[in-house]
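>>> Make a model of this:
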Amino acid sequence: MATDSEEQDAALLPGTRRALDHRLAVAQAEGRVPSAVAAVVRDGRTVWTGVRGGAVAEAGGGPAPGTQYRIGSITKTLVAVLVMRLRDEGLLDLSDPLGRHLEVPGGPGVSGASGEEVASATVAQLLSHSGGLAAEPRGPWWERTPGDLRPGTADLFGERPVRHPAGRLHHYSNLGYALLGSLVERVRGAPWDEVLREEVLRPLGMERTTPLPEEPYARGWAVHPWADAVLPEPLADTGRMAPAGQLWSTAGDLCRFAVFLSAGDDRVLGAGSLAEMRTPAVAPEASDGDRTYGLGVQLVRSGGRLLAGHTGSMPGFLAAVWTAPDERLASVALLNATAGTAVGGLAADLLTTVAEREPSFPAPWRPRSAADPELLALTGPWYWGPSGVALRLREGRALELVPLGGAGRASRFRPEEDGTWTGLDGYYAGETLRVVRGADGAVSHLDLGTFVFTRHPYDPQAPVPGGVDPRGWRAG
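Here you go, the predicted model:
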């Protein structure tokens, strides 16, 4: 009888599975990683899992898809989901300064001015690492030391908790996510990890994602840089810093999380809010190349596609989860070594292998069951001056503006209750699209953030700014 794993793998061609197995084997061997577990998700289903290594004795047997590994900063994405839930419930706004919801006392040697700067960073800036906060809390090395060294929020701050003007650049901050975890606790009135379990992990079926390891779990190792020897890494409960990288999880649970990150789940967070998280919030630093950051989500271009997810590292562990929502693909990689392998590159390669060898089929086209005649009447060509665009009707009264001839500004629009539409992307993101009617009730033109779109180029019957020459179009 076929095992569950064999039934899952059957969805991929044998050549694709072998290519995935080979890529994982090379990463484990050349990276000198004690063990590695990886998986690929397609169309919401795990279609491949791979396990390599296990030569180092582990309690509970060798590594398996159900073995826990520490996931490091993937924890941040889960915390960001909690913050976005608060926003969607109206309990905070992303533009709110941190100090509106959380008291930010000065730490040892911290001036009042520095404390005020921390408090003035907005929730969105903390989510996108653009609040200007220091990368790390005050010493010692928080990832390898007990969290009871920093029992309170004030104990996180060194002498200079703010290193850059807020909103000016992307500066990765573990300290910022520790504060976001405290924000969740303050608003919800419960520890952040308990809130996470009730609001995210249980609804998504992530029963093996926990703050502290539960057997079977992989032990963390450092591999000697010049010898084939290993050294055990300490397992620290990082306390107040836990929202920055504390969690443990399995390949199976991270596959469930990847499905959620791709499509949303109304029990946790809708697709619209997740799309917002995947939107670049800050410009990349020059050294980052094709990498940037959304709201709790890393964005990286690999193989010509934009991947969204997060990598993670803690002493003894490396982890990554990437999603390509448009292709309905995701990948996961978990390693128990402090360094040696680019885990984000490994996970990206696994996803790319499936995308290139077995590209996803598009969803079958189906006609609409019904369409509003008034909306249908709006579709087709419109003109901003002489520049043509096409307006298309999408599912749920959504609209899409596409330039004719390939050059111009495209955008998608969501419908609002007041009969307008709001731009979702491109130049018109956040702008309002209105249908303007004349005294007789007939559509006169479209107003898009003051841009006037008419049915004919420079229509003399429409209120084109500056007017239209009464002599009309002419030669010469």
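>>> Could you use CA atoms for every contact and neighbour count after this?
Will do.
>>> show me where the stretch 251-400 of the chain has strands.
291-293, 298-302, 305-314, 317-324, 329-335, 380-384, 387-393, 399-403 (DSSP state E, counting those that start in this stretch).
>>> Give me whichever of those strands is most buried.
strand 329-335 (a mean of 31; mean count of other Cα atoms under 10 Å).
>>> before we go on, could you also do this sequence so I can check it against the first one:
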Amino acid sequence: MKTPNADQAPSGTEQLLPATRRALLHRLAVGQKEGRAPSVAAAVVREGETVWHGARTCVPGHGPNEQVQYRIGSITKTFTAVLVMRLRDEGLLELGDPLEKHLPGTGVGEVTIAELLSHTGGLAAETPGSWWERTPGSLRPTLGDVLGETPFRHPTGRLHHYSNPGYTLLGALVEKLRGACWEDVLRREVLDPLGLDRTSGRPQPPNAGGWAVHPWADVMMPEPAEDLGLMAPAGQLWSTTGDLARFAVFLMDGDDRVLSAQTLREMRTPAAPAETADVSAGYTYGLGMQIQDQEGRVLVGHSGSLPGFLATVTISVEERLGAVVLTNCTSGLAVGAVAADLVRIVAEAEPPIPEPWTPLKDVDPAVLELAGPWYWGTQASALRLTGDGTLELSPLAGRGRSARFRSRADGTWIGLNGYYAGEILRAVRRADGSVSHLDLGSFVFTREPYDREAPVPGGVDPKGWGPLPA
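Sure, this is the predicted structure:
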């Protein structure tokens, strides 16, 4: 076992620079000391590989490494969301389906599956009765016990309101459609294919014990570790930095044995409005994934907490970086901030060397003809044909609507992001085959500002351009 207070580079990976490794370990050590955490373990992934493990501990005989389990709390929700999206991709449900269609009799059947995934169903944040995280799941043997007599706190679909009972319903949905218990389905469909053999519903040695650290004194005591019963799909799992590093790579790249890259992009896309209190923090929620803007860096993943444990998985898809931080204290260590800093340290210290620019191998002359400047009214934009075969539309100066477009079989292009996501771009041609204008969701783009040769809605003043009338 690696010494308790050190860092480690997995064998067979591209090494980080010594200065970067020291900066990562320093950040972890500062976090452990200032957060007064009994132990903390972390990992960093880059370009699809784990490139660093680090750990700090003050617990005798406890040397955390990439194989030591910690409880990961609500990171479990992302695993549950993956199972639901598999059902969708197989055609067994639609995200817009009401829950009642597949899981009747819950009393909240009007909530859609997408609303449950994005915490916009209006359901209560917690269960009624005893504090569910510190009491046995046997106290809540039915979904009625989980939901209570008044399950709603807000109108459905109107507000992002985090709901643990909502993910219990999604777990029950998985069990109903698969005909097996949630954990068995998870093992068969996600954990085994991804090689996450140190992720489980119950702790498997070596595992960390959970601790409560006194807020006003440097003393601590053990926390209970309850089996959550029906609430398991919301927070039951135990895992390691090694397994969660592999899971982070999956969340970036996908794996066709589990979910495609396209479906993972959908999960990482905001699906819920930000809560009023979180607007300034740039926080929103996708389909089972948290999304936050950290000083211009978009970080996606999920955090988790249960008595005695804090955890987070954070990825920067654009930079191909991710971090995992696990600790065994109820509060104190800001695992999200530490993980964000681990990503930032690597991104700033070792920015990736870009691949060489290469030209397109084949290009359709009819598509090449579209490249260049276009005008939406008086706003100048440029349409560029990129090396991956997509079109990029962006303003030539100042701020404006930008988007990428992918070709379709009928010769049109569909927007992939921004204001024009899902909108259709079409080149309108004259009888002689020359391009008259571009039609983008009914907006007309012309080669000259308000080109007289193009059918601009509303027409063009016949007097044309000139000075301000006297």
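>>> For Q461 of the first structure, find the nearest of the strands of the stretch 251-400 of the first structure.
Among these, the nearest to Q461 of the first structure by Cα to Cα is strand 380-384 (13.2 Å).
>>> Any buried residues in the longest helix seen in the first structure, and which?
Taking DSSP state H as the criterion, the first structure has its longest helix at helix 14-30. Buried residues in helix 14-30 of the first structure, counting neighbours by 16 or more other Cα atoms under 10 Å, are found at 16-17, 20-21, 23-25, 27-28.
>>> Next, count neighbours for the nearest residue to T327 of the second structure once chain neighbours are set aside.
Closest residue to T327 of the second structure apart from its sequence neighbours, by Cα to Cα, 6 or more residues apart in numbering: V40 at 4.3 Å. Residues near V40 of the second structure, counting by other Cα atoms under 10 Å, number 30.
>>> who touches V40 of the second structure in this structure?
Applying Cα atoms under 8 Å, 6 or more residues apart in numbering to V40 of the second structure gives the contacts 28, 32, 55-57, 64, 325-328.
>>> Could you rerun that using 10 Å?
Residues near V40 of the second structure by Cα atoms under 10 Å, 6 or more residues apart in numbering: 4-5, 28-29, 31-32, 54-58, 63-65, 70, 208, 310-311, 325-329, 333, 335.
>>> how much space between the aligned partner of V317 of the second structure in the first structure and A308 of the first structure?
Mapped onto the first structure by TM-score structural alignment, V317 of the second structure lines up with P325. Remark: distance between P325 of the first structure and A308 of the first structure (Cα to Cα, to the nearest Å) = 8 Å.
>>> intersection of neighbour lists for those two?
Common neighbours of P325 of the first structure and A308 (Cα under 10 Å, 6+ apart) are 258, 261-262.
>>> T341 of the first structure and A36 of the first structure, how far apart?
Per Cα to Cα, T341 of the first structure is found 11 Å from A36 of the first structure.
>>> Need the overlap of contacts for these two.
Common neighbours of T341 of the first structure and A36 (Cα under 10 Å, 6+ apart) are 27-29, 318, 335.
>>> can you name the residues of the second structure that the longest helix of the first structure overlays?
Under TM-score structural alignment, the match for helix 14-30 of the first structure is residues 18-34.
>>> what do you get for stretch 269-286 of the first structure?
Counting by TM-score structural alignment, stretch 269-286 of the first structure corresponds to residues 259-276.
>>> Need the distance between the two termini of the matching stretch.
Stretch 259-276 of the second structure has an end-to-end distance of 32 Å (criterion: Cα to Cα).
>>> Identify each buried residue in that stretch, please.
Buried, per 16+ other Cα under 10 Å, within stretch 259-276 of the second structure: 259-261, 263-265, 267-275.
>>> Among those, which ones are in helices?
Those of those mapping onto helices are 261, 263-265, 267, per DSSP H.
>>> okay, the residues you listed in a markdown table with distance to I113 of the second structure next?
Shown next, in a markdown table, are those (distance: Cα to Cα, whole Å):
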| residue | distance to I113 of the second structure |
| --- | --- |
| A261 | 21 |
| T263 | 15 |
| L264 | 17 |
| R265 | 18 |
| M267 | 13 |
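>>> just to revisit the earlier point, please produce CSV containing the buried residues of helix 14-30 of the first structure, extended by distance to V436 of the first structure.
Shown next, in CSV, are those (distance: Cα to Cα, whole Å):
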residue, distance to V436 of the first structure
T16, 54
R17, 56
L20, 55
D21, 59
R23, 57
L24, 58
A25, 62
A27, 59
Q28, 62
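>>> if we take those, which one ends up nearest to V468 of the first structure?
Closest approach between the buried residues of helix 14-30 of the first structure and V468 of the first structure, by Cα to Cα: T16, at 60.9 Å.
>>> and the closest one, what does it touch?
The neighbours of T16 of the first structure, taking Cα under 10 Å, 6+ apart as the test, are 9, 22, 48, 350, 353-354, 356-358.
>>> rewinding a little: once you drop chain neighbours, what's closest to the match of V317 of the second structure?
Leaving aside its sequence neighbours, P325 of the first structure sits nearest to S262 (Cα to Cα, 6+ apart; 4.8 Å).
>>> And the match of helix 14-30 of the first structure, how far out from the chain middle?
25 Å (Cα atoms, centre = their mean, to the nearest Å).
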